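Peer 1: turn this into a structure:
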Amino acid sequence: MQARYQAILDQLKTFIPKQRLISDPLRTLAYGTDASFYRLTPQLVVRVENEQEVIKLISLANAHALPLTFRAAGTSLSGQAVTDSILVQLGDGWNGHKINADASEIRLQPGVIGAHANRYLAPFQRKIGPDPASINAAKIGGIAANNASGMCCGTAQNSYRTLASMRMILSDGSVLDTGNPESVEQFRQQHRCMLNALGSLAELTRSNTSLRQKIEHKYRLKNTTGYSLNALIDFGDPIDILQHLMIGSEGTLGFISEITYKTVPEHPCKASALVFFNDVRTTCEAVALLKATPVAAVELMDRAGLRSVENKPGMPDFMRELPDDAAALLIETRAKTAAVLQQQIDVICASLIHLETLRPVEFSTDPDECARYWAIRKGLFPAVGAVRETGTTVIIEDVAFPVERLADAVADLHRLFQRWEYPEALIFGHALEGNLHFVFTQSFDTQEALIRYEGLMDDVAKLVVEVYGGSLKAEHGTGRNMAPYVELEWGTDAYELMWELKQLLDPTGILNPGVILNRDQQVHLKNLKPLPAANPLVDKCIECGFCEPVCPSRDLTLTPRQRIAVWREIQRLERSGDDAERLRQLKKDYDYQGDTTCAACGLCSTSCPVGINTGDLTREIRHFHNESHENTAAWIASHYGGAMRLSKAAFRIADTTHRLIGTSAMSGLTRGLRKISGNRVQQWTPAMPTAAPALSATRGNHSTGATGQVVYLPSCASRTMGPMRGAADKSSLADKTITLLEKAGFEVILPTQSDGLCCGMPFQSKGMFEAAEQKRNELNRVLMNLTRQGTIPVYSDTSPCSLRLQEGLDPALQLFDSIEFLDRFVLPQLIIDPIEGPVALHVTCSTTRMGLAEPLKRILSACCRNLVIPEQITCCGFAGDKGFTTPELNASALRTLKDSVAHCSEGYSTSRTCEIGLSHHSGIEYRSPVYLIDQCSRPRQP
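Peer 2: As a prediction, the model looks like this:
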């Protein structure tokens, strides 16, 4: 590390804990990537938790003349969230929100994920205006700093237009809260010169007729190229000008520490229609007609885009037979009531009646059908990513044209694609605003490829600016990607005005230099991200970061995106033979950062646009490392019943010791043993289960079977782990499950020799694939026999096991996870008397992956009037036995749990191992929903 960075690091250590200061080669490499196609490796990553830390950091950066780049979620596409200096990342301290009395405003800290803000507002039928495609991952700080918009946002509901007030930290460390009159007055006194200069620039801009008219024209369209110069003509008060300049400034003018949005309606009634036209021109004529109708969104898709998804499951057959110039519009309308919605549908249909469509215009209000329509639109970007050649990246550009010239613009773009040989390029976008995205694949590994990309971008810039007077960036921000073209788009006067604003607000130039404004006309062709082949399991990764919010290790070590980025570099070094020492160090560090602390839960696949499960890569790496242990694994698999009896004995010994010496002494003893053993002794907690009692094979044969028969498959965990010491109910999960099933009228059938049965998950998670398949195949044979070749349903009581079994059992078997079986077959047979609560619910990663989160919430809501689902908790990180062997992963994943459920007396989940960590870190007992259902239910039939 350079001396200047070491000096600032030493000073930062005096007020920021070392775990939030990252300077090692592996993690700085990992943080060198964002969703763009640029890579810059920071010298230092600082995770800040509050304003005071930001202020002190800015002061040190000024003193050392070291640039700072602020990053929220890193989902930006134009290279604005990477740096080779100091990267500043938001920690947990930035997740606050407050809604005013009538929900007309919401105050948000920059670390709040956009979708979470909308979840807070949902009970009031309100939402924030911006709706970027990345809203499930993007954070408010980035949404505001990039003036991100989206499909329904347009220009009327973006951050600039819905800003109520803002709290910001400027480059001199001063704080301004525009919603606080005292703060405003103090700032006016202390920054009089700055505000006077802003006022003067605004007056000069308004008096420059040609410049003012250009600004007015630019912001009739969606536009995020350069700074928000419209602030200089829209507002007279320099305070208003300043806070609106911060919108879209990409962290180059200051740090947004809080923003208050004016909220917008979220109407409950929605309808969508997918309308196909013979040609693009007619499609664009339809857009112009729809602009005057009550539509919420109009998304255009060209033939190349439709072709990229036409063979996907669920796509209509006729899509494959569309003409070569065909295009489609996805139209959505929203209203407060069904009656108003129908009126709006009638108006929209009437506007299109004189245009020829390939199929009749039909709106649907069915949520599932509408979801299928939107799946077509949302599948366009990942469709290109999924079929690209390894080593290439996916580029999504973002332009805007006057709506009345949209058809000609689309035709001209297609001609450019042909000229520069991008046959796979496709166009889609928010047509109502003239905002088009075009997507293509690009390699940067040869000079010829670089020249081709440069040529395309130069021609696109001239087309958009000189021919159509459009925007080169409509909603993705300028970044490094479009910085060389800002002057072309805006002209010299406006461009130099932007430089004056930068100099006024960041005179030392420490805030994200080179972004938005850059004198280097080749900056968009430098520091391009390499995407070398790493493993077919992850080679399609586009490093968008959508996976990061759900990863349990995201604040401990690496995220899925970062694991893939580092593994790519390791594989590149392996093949090239370059820098053997660096390779050795990266591999050594990856063992803990990438492998040991990966829960391999697969939640990343649920939010990945191309469906990548980074856990598959982790298991394959473990398989390679554990090859020498395959024989041991096979022996354990063959003697699994004995292994389970040993586990039960260990729980019995631990519980007896706990009872004899007490919790405090037991904690101290086990902590000491773990430390002495170099963490080889597993972690013990007071939530550790007791040993489960033996389950008799005749235990479940007492029901009349009035409802039917069911084979009950208790998992390994259910068979070995009883309730924790001090549990409210001493019954084992297996006993409680049988009691409940019998109460609902089922005849319960148990495997006669269940001790040795296993789904294979314990072996699979460690990469011991042969032993895992051995156990699953063995269980398959037992179940086929027990269910009479699949005629009797199987009830699986542990969600992770259910997921693994569903992925590999004989299709004839009717295997149900406990959630689905309880929801579909058990609850209808019971009368539920709900408790008041509040009770906490943890949705396991396997539950989410099986699509059973909503049924689980439905079950708990039926049994409890006050259900609490902690906002920031995804996978708990216990990951089978990692809660014992790598307890820091579980602790990090659940670090916010205790405060979230402090008012709850009990919690529920569907995995016995997960419940250990949940109980330990929450301070309340977590157990299966079966206990709650049994507690508050009675049979319908006496």
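Peer 1: for the rest of this, base every contact and every neighbour count on C-alpha atoms.
Peer 2: OK.
Peer 1: and the helices in the stretch 151-300 of the chain?
Peer 2: 159-162, 181-190, 192-207, 209-218, 231-234, 238-246, 280-290 (DSSP state H, counting those that start in this stretch).
Peer 1: got the ones you listed as a markdown table, with distance to L815 and mean neighbour count columns?
Peer 2: Below are these laid out as a markdown table (distance: least, CA to CA, whole Å; neighbours: other CA atoms under 10 Å):
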| stretch | distance to L815 | mean neighbour count |
| --- | --- | --- |
| helix 159-162 | 48 | 22 |
| helix 181-190 | 62 | 14 |
| helix 192-207 | 68 | 17 |
| helix 209-218 | 58 | 16 |
| helix 231-234 | 60 | 20 |
| helix 238-246 | 55 | 22 |
| helix 280-290 | 47 | 21 |
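Peer 1: distance to C370 for those helices - can I get that in TSV?
Peer 2: Conversion of the helices of the stretch 151-300 of the chain to TSV gives the following (distance: least, CA to CA, whole Å):
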stretch	distance to C370
helix 159-162	27
helix 181-190	46
helix 192-207	46
helix 209-218	34
helix 231-234	38
helix 238-246	36
helix 280-290	19
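Peer 1: which stretch among the ones you listed comes nearest S628?
Peer 2: Among the helices of the stretch 151-300 of the chain, the nearest to S628 by CA to CA is helix 159-162 (56.4 Å).
Peer 1: mind checking the SS state of P693?
Peer 2: coil (DSSP: H, G, I helix; E, B strand; the rest coil).
Peer 1: these two touch, right, it and S732?
Peer 2: Yes - here P693 reaches S732: they are 7.2 Å apart, a contact under CA atoms under 8 Å.
Peer 1: what sits in contact with each of these two?
Peer 2: Shared contacts of P693 and S732, defined by CA atoms under 8 Å, 6 or more residues apart in numbering, are found at G722.
Peer 1: which one's more surrounded, those two?
Peer 2: S732 (21 against 15; other CA atoms under 10 Å).
Peer 1: also this sequence, please, to line up against the first:
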Amino acid sequence: MEAALVDEYEYAGVNTCAGDSSCAIACPVDIDTGHVMKQVRRDAWSPAAQRVGEEVARRWGVGAAGARVAVGAADVVRRGLGSAGSAALAGVTNAGRALLGEDLVPRWLDAIPGPAPRVPRTRATQQTADAVLFAACINRIFGPPPGSRGALTVTEALVALAERAGKNLWIPDDLGDDCCATIWQSKGLDAGNRLMAARLVEDLHRWSDGGRLPVVVDAASCTLGVLEEVVPHLDDAHRALHDDLTVLDATTWVLREVVPALGDHPTLGTVVVHPTCSMHTLGIADHLRALAGIVAEDVVEPVVATCCGTAGDRAMLHPELTETATLEEVAELAGVDADAWVSGNRTCELGLEHDTGRPYESVVVTLERLTRPASPPNWTSAPSTSGRRAAG
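Peer 2: You can find the predicted model right below:
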């Protein structure tokens, strides 16, 4: 009986906990159940597993590149075989999950996009930059929504918008081994978490010229990871380096530094917006809403748009989590005809697309399309440009 209860709780309480701490936002006494579940996950790993997690962190550049290749290979199968390809990919991943475990092998979802293009090179250098752009792993691995035409990644869109606004963003050449460490923290892999947190802070300090340049992060969960979640895992010397840093989410930076320089541009009719848990935790959900209000005349934010349950890889490990978490949101959006569906974190967008069937993307990508010079935006669905809005 005890063993059965433990097994049931492992699924119901630990493995299907998003671990995003959004429960603490709703709790009147700030109880953070997500943090507790991460500690439970940590205590469940053997010393050998912790060493494996540390080695993965040490060689993360290879791991991230491998993930991108795998996404690319899957996309080739899907595009080549269509629905039969998707069925084959689902069969392969389901077999792997049965063999190795549902919490190790992700499930194939049709919402999984193709691979991201290589990180763009910018004209700026560290000496001429206004800010450092830290391109998150998820934006180096996952590309735009499947089937989108002419879409950019949020990293590419940020570079384009910065140039358009006369701002210099610099992307370091050697960021391939770096990550916000959220992967290791979420899974309770402490050794890898500490290694990655220390490396990240050292590199951000170097790239930012000792904190002279602000660091812009292009995924909200990674912004939270860099700004807050790595700190408890740093020693005193690395905390001192972290104290020198100014870290901004892409939505915040674009709203403050880019939008005032863009001038007038076409606007959409309606946009649906989903603020992520990380945005709520950071207190920047209003920045997403403000950008949504700049790209569209009518902004629809579902009343029940809370945690989507994606939590990085949870949507691929336990799709039932996101499907349940968004049931009310999907129902509220039934019949809504929008020109764009926006958020601010690539994996959350992936989970939302799986649940709603809508092509969610970063609002930064949407803004870039609307302000492209020389040619009209290339939309997956025709936008309404009935109004024009001053971007300031």
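Peer 1: please state their TM-score.
Peer 2: After superposition, the two chains reach a TM-score (TM-score structural alignment, normalised by the length of the second structure) of 0.85; 356 aligned residues with a CA RMSD of 2.3 Å.
Peer 1: related to what we said a few turns ago, nearest to R781 of the first structure, out of the helices of the stretch 151-300 of the first structure?
Peer 2: Nearest to R781 of the first structure, of the helices of the stretch 151-300 of the first structure and by CA to CA, is helix 280-290 at 56.5 Å.
Peer 1: in the second structure, point out the residues matching that closest one.
Peer 2: Alignment note (TM-score structural alignment): helix 280-290 of the first structure is unmatched in the second structure.
Peer 1: so which of the helices of the stretch 151-300 of the first structure comes closest to L813 of the first structure?
Peer 2: helix 280-290 (48.3 Å).
Peer 1: which helices and strands does the closest one pack with?
Peer 2: Applying 3 or more CA pairs under 8 Å, 6 or more residues apart in numbering; DSSP states H and E, we find helix 280-290 of the first structure packed against strand 297-302, strand 327-335, helix 338-351, helix 406-419.
Peer 1: again, only using 7 Å
Peer 2: strand 327-335, helix 338-351, helix 406-419 (3 or more CA pairs under 7 Å, 6 or more residues apart in numbering; DSSP states H and E).
Peer 1: so of these, which one's packed in deepest?
Peer 2: Of all those, strand 327-335 has the most neighbours on average by mean count of other CA atoms under 10 Å, namely a mean of 24.
Peer 1: just tell me the aligned range of it in the second structure.
Peer 2: Using TM-score structural alignment, strand 327-335 of the first structure pairs with nothing in the second structure.
Peer 1: burial count for the residue mapped onto E54 of the second structure from the first structure?
Peer 2: Using TM-score structural alignment, the equivalent of E54 of the second structure in the first structure is A634. By other CA under 10 Å, the residues close to A634 of the first structure number 19.
Peer 1: hmm, who's touching stretch 827-835 of the first structure?
Peer 2: Contacts with stretch 827-835 of the first structure, where a contact means CA atoms under 7 Å, 6 or more residues apart in numbering, come from A744, A862, C863, C864, R865, C936, S937, R938, P939, R940.
Peer 1: picking up where we left off before, now the match of E54 of the second structure. Nearest residue, chain neighbours left out?
Peer 2: Nearest-residue entry for A634 of the first structure: A771, 5.2 Å, with adjacent residues in sequence omitted and distances by CA to CA, 6 or more residues apart in numbering.
Peer 1: so what corresponds to the one you found in the second structure?
Peer 2: Applying TM-score structural alignment, one finds that A771 of the first structure aligns to G192 in the second structure.
Peer 1: do I have it right that its match meets W184?
Peer 2: Yes - between G192 of the second structure and W184 there is a contact under CA atoms under 7 Å: 6.1 Å.
Peer 1: thinking again about what came up before, of the contacts of stretch 827-835 of the first structure, which belong to strands?
Peer 2: Those of the contacts of stretch 827-835 of the first structure mapping onto strands are S937, R938, P939, per DSSP state E.
Peer 1: in CSV: those residues, plus distance to A902 of the first structure and neighbour count.
Peer 2: As requested, those are arranged in CSV below (distance: CA to CA, whole Å; neighbours: other CA atoms under 10 Å):
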residue, distance to A902 of the first structure, neighbour count
S937, 26, 19
R938, 30, 18
P939, 33, 17
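Peer 1: closest to the centroid, which residue in the second structure?
Peer 2: N345 (3.1 Å; CA atoms, centre = their mean).
Peer 1: okay, it and A250 of the second structure: tell me how far apart.
Peer 2: According to CA to CA, to the nearest Å, N345 of the second structure stands 10 Å off from A250 of the second structure.
Peer 1: turn the contacts of stretch 827-835 of the first structure into a markdown table, including distance to S159 of the first structure.
Peer 2: Listed next are these as a markdown table, based on distance: CA to CA, whole Å:
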| residue | distance to S159 of the first structure |
| --- | --- |
| A744 | 53 |
| A862 | 39 |
| C863 | 40 |
| C864 | 38 |
| R865 | 36 |
| C936 | 47 |
| S937 | 49 |
| R938 | 52 |
| P939 | 54 |
| R940 | 54 |
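Peer 1: that'll do, ta.
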